[in-house]
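Colleague: need a structure here:
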Amino acid sequence: MMGPLHDIIWTKDHDLQQKIDHEIKMREGTARLLVASKHPAQVLEAAKNLLSSNTRIIAYMSELQRRKTAEVLGKQLALEGNQLPCRAQVSVSDIRIPLMWKDADHFKNKGDYRRYAVFCMLKVGTEIYDTSMISDVDRSMTDITFEDVILFDDVPHDFDMKLEVYCHKLHEEFSVANTPKKLRKKINDISGSVGRSVGKRLSGLNDADVIGNMVLGPKFELVAKGSLCLSDVDNSVRTFDLNLETNADGQVHELPLFGHYCCRLAALPHCLVQATVTGFLNVQEDDDLSKWKRYWCCLKNLQLACWSSPDDVEVTQPLLSIPVTKSTQICEANPSTVKKLHSFLIKTVNINGIFDHTLAADTKEEFNKWWDGFQQHLLDQALWKHACDEQMDLRASGRRKAPLFTRKSSLYEETPLIEPERDSDSIVNDLGNDQLTQMLHTLMGEASQIRGGASSQL
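Modeller: Take a look at the predicted model:
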């Protein structure tokens, strides 16, 4: 019999499969846009988006495979009854990468005038975002600064965030717009002779065929990596190590990275902004231990806030606030001194002294709910550590990079691979699949040769 846990797992797998399908559509649309682009800026942006889409697809498929393997082996981690710490929103901002040019390049303005396009990709599990791309990075710049605020919505306390730096050396790119005349003539000849149907067939090619053979799109190289975790969370900008990647020859990329980067990593655990548990509780009066007062209570943001009724929560300050911090202890009340059923004691120690509050729930079920809620709140604080000391400003501006799952691909899908001539569709009927395939292979083969020649000149 399938239980609730199985339904949750199925829903998560289904959502992940939807993301994969959507990202594949985005990749296909981006590939078409890359083919159709004529301006260098468009080509660069399309190549960057294509790399990001491919990275997401790989991450989604790897996670789906991991879940399937765990399911087969019976190693489900999310078991019912286990208390897990809350998750958090985590933001990365103020990313700055110092550059280390030679004196002759930067100060004396000598040497070749190298220019680069650079962007960063940040990963936490299957959440992958990229920054805006900084083009025309040259010897006049002492560092690369990204204005983006990248916001991750559902991050566990033991997260391991990866920051990757991608770079492309700017030079003449290959596209349909600047194809050598011989190859461009072949493209136009095919378009003019076989018409729209060939365009449709070309549109159906996979990305390896389109990007790897027909178009010499810009290639972004992974030039450096960094990592961030909970201990790096801070309200201020800090400096971190940047590990430089090497090529097959053991050489680092010619972009003169300094080996460090700066950024601000902020975290806002859900327990600080979302109620762990709410409901009515009876609080023992301090001046008369025989009297109890009934409050509507909300456990959130390191305190138990108490109002007269639920309607007062949004309009007035709490009548009573009981701190629930890392130094708080929750225990059952002594039945010899507290006669009320379902009662418990909240004991907090801080610089002002020791504070005790005795509370009671209405029923055993309510008592269990509150008991679990307090344990959850203390667990959240223990595992999120200093990130729970105060509410950090995530600086989630309008420049936030939204998940690509929400993007639309209709614009890309409407972009034709080749602009056909309207009166040439009838010729398609005279061409067989073998002849068409031979024409495409000839075209792609010459493109591959040109790409090899271009890459050898770098």
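
Colleague: rest of the way, CA atoms for contacts and neighbours
Modeller: OK.

Colleague: quick one: residue 101 from residue 138, how far?
Modeller: 9 Å (C-alpha to C-alpha, to the nearest Å).

Colleague: typo on my end, it should be residue 225
Modeller: Distance, residue 225 to residue 138, using C-alpha to C-alpha: 21 Å.

Colleague: now do residue 391
Modeller: Here residue 391 is placed at a distance of 39 Å from residue 138 (C-alpha to C-alpha).

Colleague: Pick out whichever of the two has more residues nearby.
Modeller: Counted by other C-alpha atoms under 10 Å, residue 391 and residue 138 do not tie: residue 138 has more neighbours, with 19 against 15.

Colleague: tell me the contacts of residue 264?
Modeller: Residue 264 makes contact with 91-95, 233-238 under the criterion C-alpha atoms under 8 Å, 6 or more residues apart in numbering.

Colleague: Another for comparison:
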Amino acid sequence: MFSRNHRSRVTVARGSALEMEFKRGRFRLSLFSDPPEDTELQRKLDHEIRMREGACKLLAACSQREQALEATKSLLVCNSRILSYMGELQRRKEAQVLEKTGRRPSDSGPPAERSPCRGRVCISDLRIPLMWKDTEYFKNKGDLHRWAVFLLLQLGEDIQDTDMVLVDRTLTDISFQNNLLFTEAGPDFELRLELYGACVEEEGALAGAPKRLATKLSSSLGRSSGRRVRASLESAGGSGSSPILLPTPAVGGPRYHLLAHTTLTLAAVQDGFRTHDLTLTSHEENPTWLPLYGSVCCRLVAQPLCMTQPTASGSLRVQETRVRAGELEQAAGRPFTLSISNQYGEDELRHTLQTESRGALQSWMEALWQLFFDMSQWKQCCDEIMKIETPAPRKPPQVLAKQGSLYHEMGK
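Modeller: Purely as a prediction, here's the structure:
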């Protein structure tokens, strides 16, 4: 089987069209070697493929509900990343082919003179409010359903996810404690948030129904008759052929459904807590429906590189200004200077800086114009540096805490 890292000899048939192209010099070795950024993306793709295989094996071997939920979540995240990486690789390959043939992409016009700097985008303090009915939340009536939910976030080809959270009617909102950082963002970024959920009771109740049913029948029919009924139910449950029991799900493992989504852009960046609208994808008639209020609260901040890294470095001399009486003496050589003025309220402060040569002056002017352009693209993110906390390393998923309500205690 062919491997990317495997070295082997390639034989070209004599007189073939490929040999003629080599002789003419139309093919270069650079066409057969991937750029470093493509190699890194391919490495990420191979890693996610291996992770997906591991998640499939773990899901097949899961014996606990909590493990199945985590394995299914990992499988969904891996699939999303694989599709994202494959799409990005395809776009890069097409751009390379168009560049080699001297053509531009179909959507390209004249090349832009400047490109804005990249930056970091961090989202934290994610909360999604819930809207329960009065009878469910205040009067504690109705069936107690539970959902396992998590957020999937995508910016470009980078996809990240939050921890899984259990939700029931005792909660007023869904709170995610993760700080998610995207390090390669442009001012035109689009951060897509997707909320996925799986109804735990949908399959969890099925798993415990045979045992509870057998227990209730044995206690209501008496000792001798009850024992025989219970034994027949348990033996039939082991074979999986009893028509009395509820049918087992066709798919081994829980199913996550897309409950809501939204897209955040540069306009949503603010150094503070802010509320954004969600687009709901499920209705109350849907078995996987979760009573979402229709909004998400979060803190979305950005740090352009022009605010955290030096744009240019070198030697500049502040030119002194003196007022003297007398005739003006013509300078032997015209100094290479540039003026920078800052407005402080109604006052204006101007500095005149002198460089050593014309080339240095042009370099400084180019750096300043690039800085002005970056600030015009990142807008409010350049008013002041927004604080970004480095996300803590992700811990292995813990076993979901069991509910301590009377409902769940009676179901044991």
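
Colleague: Quick check: TM-score for this pair?
Modeller: The TM-score (TM-score structural alignment, normalised by the length of the second structure) is 0.70; 323 aligned residues with a C-alpha RMSD of 3.5 Å.

Colleague: related to what we said a few turns ago, buried among the contacts of residue 264 of the first structure? Make that a ChimeraX selection.
Modeller: Entered in ChimeraX, the line below selects the buried ones among the contacts of residue 264 of the first structure, by 16 or more other C-alpha atoms under 10 Å:
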select :91,92,93,94,95,233,234,235,237
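
Colleague: Confirm residue 108 of the first structure sits in a helix?
Modeller: No. With DSSP: H, G, I helix; E, B strand; the rest coil as the criterion, residue 108 of the first structure is located in coil rather than a helix.

Colleague: Quick check: the counterpart of it in the second structure vs residue 289 of the second structure, distance?
Modeller: Superposed on the second structure with TM-score structural alignment, residue 108 of the first structure falls opposite residue 139. As judged by C-alpha to C-alpha, residue 139 of the second structure and residue 289 of the second structure stand 21 Å apart.

Colleague: Who has more neighbours out of the two?
Modeller: Set residue 139 of the second structure next to residue 289 and count neighbours by other C-alpha under 10 Å: residue 289 wins out with 18 against 9.

Colleague: correct me, but the more buried one touches residue 283?
Modeller: Yes. Contact criterion C-alpha atoms under 8 Å: residue 289 of the second structure and residue 283 qualify, at 5.8 Å.

Colleague: what are the ranges of the helices in the second structure?
Modeller: For the second structure, the helices defined by DSSP state H cover 17-24, 36-61, 65-100, 134-137, 200-221, 223-239, 305-308, 358-378, 406-410.

Colleague: So for residue 118 of the second structure, which of the ones you listed sits nearest?
Modeller: Closest to residue 118 of the second structure of the helices of the second structure, according to C-alpha to C-alpha: helix 305-308, at 6.0 Å.

Colleague: Residue range in the first structure corresponding to the closest one, please.
Modeller: Helix 305-308 of the second structure corresponds to residues 270-273 in the first structure, going by TM-score structural alignment.

Colleague: So which bits of that stretch are buried?
Modeller: So for stretch 270-273 of the first structure, counting by 16+ other C-alpha under 10 Å, buried means 270-272.

Colleague: Repeat that for stretch 372-384 of the second structure.
Modeller: 373-375, 377-378, 380-382.

Colleague: Quick one: end-to-end length of it, please.
Modeller: End-to-end distance of stretch 372-384 of the second structure: 15 Å, with C-alpha to C-alpha as the criterion.

Colleague: go on, stretch 181-200 of the second structure?
Modeller: Between the start and the finish of stretch 181-200 of the second structure there is a gap of 30 Å, counting by C-alpha to C-alpha.

Colleague: buried set for it?
Modeller: Residues of stretch 181-200 of the second structure classed as buried: 181-183, 185-187, 189-200 (neighbour count, 16+ other C-alpha under 10 Å).

Colleague: Out of those residues, name the ones that lie in strands.
Modeller: Per DSSP state E, strands hold the following members of those: 181-183, 185, 191-199.

Colleague: can you redo the residues you listed as JSON lines with distance to residue 47 of the second structure?
Modeller: Shown next, in JSON lines, are those (distance: C-alpha to C-alpha, whole Å):
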{"residue": "181", "distance to residue 47 of the second structure": "20"}
{"residue": "182", "distance to residue 47 of the second structure": "19"}
{"residue": "183", "distance to residue 47 of the second structure": "20"}
{"residue": "185", "distance to residue 47 of the second structure": "23"}
{"residue": "191", "distance to residue 47 of the second structure": "23"}
{"residue": "192", "distance to residue 47 of the second structure": "23"}
{"residue": "193", "distance to residue 47 of the second structure": "23"}
{"residue": "194", "distance to residue 47 of the second structure": "23"}
{"residue": "195", "distance to residue 47 of the second structure": "25"}
{"residue": "196", "distance to residue 47 of the second structure": "23"}
{"residue": "197", "distance to residue 47 of the second structure": "26"}
{"residue": "198", "distance to residue 47 of the second structure": "26"}
{"residue": "199", "distance to residue 47 of the second structure": "30"}
